[in-house]
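Asks: let's see this in three dimensions:
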Amino acid sequence: MPIDLHSGPPAEAVATYPQYEGAQRAVDRLSDAEFPVSHVTIVGENVRLVERILGRLTTPRAALAGAGSGAWFGLLIGVLLGIFAVSAWWKVVVFGLVAGVVWGAVFGAIAHAMTGGRRDFTSTSTLQADDYLILVDAEYADEARRLLSTAAP
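Replies: This is a model prediction of the structure:
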């Protein structure tokens, strides 16, 4: 049955997998068989956002996270400026690192305080789908089915 993705030619579902990794392996098998994989699409069905709460976010924790980010940025700037320093290049690098830590901590704390307590937690987000379809342009679908049915899992 052709599926309209609102762009490109009509496509047909040739396989369904419960995990993304299975769909990815199937496309890899097609690629290994020199199938024109530019005609393949992986579509997640019944997608949902899952947000896992990691912990409470306090102003000190926000400042610490900002200090970490600022340290990397300060180190980068210090190294870039240190390249052009004639003498004592390491002082420029250390100054960049320290300035990055201080300003990162200040901005992290201010940014958290400005939320007014509306989001006092840290989290990670992932997208999950119930199934992953392998869609192939209709003119190539039969060949993809044949290759996937004969390929080793």
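Asks: drop to CA atoms for contacts and neighbour counts, all remaining ones
Replies: OK.
Asks: tell me which helix or strand residue 24 sits in.
Replies: In this structure, residue 24 is located in helix 20-32 according to DSSP states H and E.
Asks: identify all contacting residues around the helix or strand following that helix.
Replies: Using DSSP H and E, the helix or strand that follows helix 20-32 in sequence is strand 40-45. Contacts with strand 40-45, where a contact means C-alpha atoms under 8 Å, 6 or more residues apart in numbering, come from 23, 27, 129-137.
Asks: quick one: contacts for residue 49?
Replies: By C-alpha under 8 Å, 6+ apart, the neighbours of residue 49 are 125-128.
Asks: can you tell me how far it is from residue 127?
Replies: 5 Å (C-alpha to C-alpha, to the nearest Å).
Asks: this one as well, want them side by side:
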Amino acid sequence: MTQLHMGVEAPVVVDRRTLVGYDNYAAAQRTVDALSDAGFPVENVAIVGSDLRMEETVTGRMTNGRAALAGAGSGLVFGLVVGAFLGLFTSTTLSFFVLVLWAGLWGALMGAAFGFLNHFFTGGKRDFASRSAIVAGRYDVLVAASHVDHARAVLDGGARPADTVVVEPPASAGVYDPAAQRPIAPEQRRP
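Replies: From the prediction side, this is the model:
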């Protein structure tokens, strides 16, 4: 059997632990920002929203006229973009601007017609405008299990690890002489 490889890698599963949980996204974002400001490796952090729900906020009443006006605005923008693109192939500046304006006008007229007809044929079943958003009831800040103790220490104001590591030099490195400002090489053995 032949297996097709589409170049999509399986996601890497990381063992994450909950560091803190909040009721709003801004608080979770502030926590990640505090970790980042303290030098914590934030590539090991995730904000996960749970208890998702869809919220639809009504922005106003929708009438045939308002639908036509909204359609005209969308059509105008579309017409201007198409007109500008086609205008690139004209020979004079005047013909460019005339083409852009005509395309904008026709776009606005067609958009208004489609907006009006689209709302008219709903038969009054949806006479309001709205916008939708998916929001979470809870936001958890998760950290890779290998870094969770370090993250807790950073949030608790504990000492963070130093940027440098003290390494004992090998015996073959010699001793540093501050007066001479250079290392003194160890004596070499003679056979």
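Asks: hmm, back to that, could you pull out the buried residues of the helix holding residue 24 of the first structure?
Replies: Neighbour counts using 16 or more other C-alpha atoms under 10 Å place 20, 23, 26-27, 29-30 of helix 20-32 of the first structure among the buried residues.
Asks: ok, the residue nearest to residue 151 of the first structure when sequence neighbours are not counted to residue 130 of the first structure distance?
Replies: Distances taken as C-alpha to C-alpha, 6 or more residues apart in numbering place residue 29 nearest to residue 151 of the first structure, at 7.0 Å, with adjacent residues excluded. Note on residue 29 of the first structure: its distance to residue 130 of the first structure, by C-alpha to C-alpha, is 22 Å.
Asks: what does residue 80 of the first structure give?
Replies: Note on residue 80 of the first structure: its distance to residue 130 of the first structure, by C-alpha to C-alpha, is 47 Å.
Asks: likewise residue 136 of the first structure?
Replies: For residue 136 of the first structure, the distance to residue 130 of the first structure - C-alpha to C-alpha - is 20 Å.
Asks: again with residue 54 of the first structure
Replies: 24 Å.
Asks: check residue 98 of the first structure too.
Replies: 47 Å.
Asks: these two: who's more crowded?
Replies: residue 98 (18 against 13; other C-alpha atoms under 10 Å).
Asks: from memory the more buried one sits against residue 72, does it?
Replies: No - look at residue 98 of the first structure against residue 72 with C-alpha atoms under 8 Å: they stay out of range, at 10.2 Å.
Asks: ranges for the helices of the second structure?
Replies: Along the second structure, the segments classed as helices by DSSP state H run 25-37, 64-87, 93-120, 148-155.
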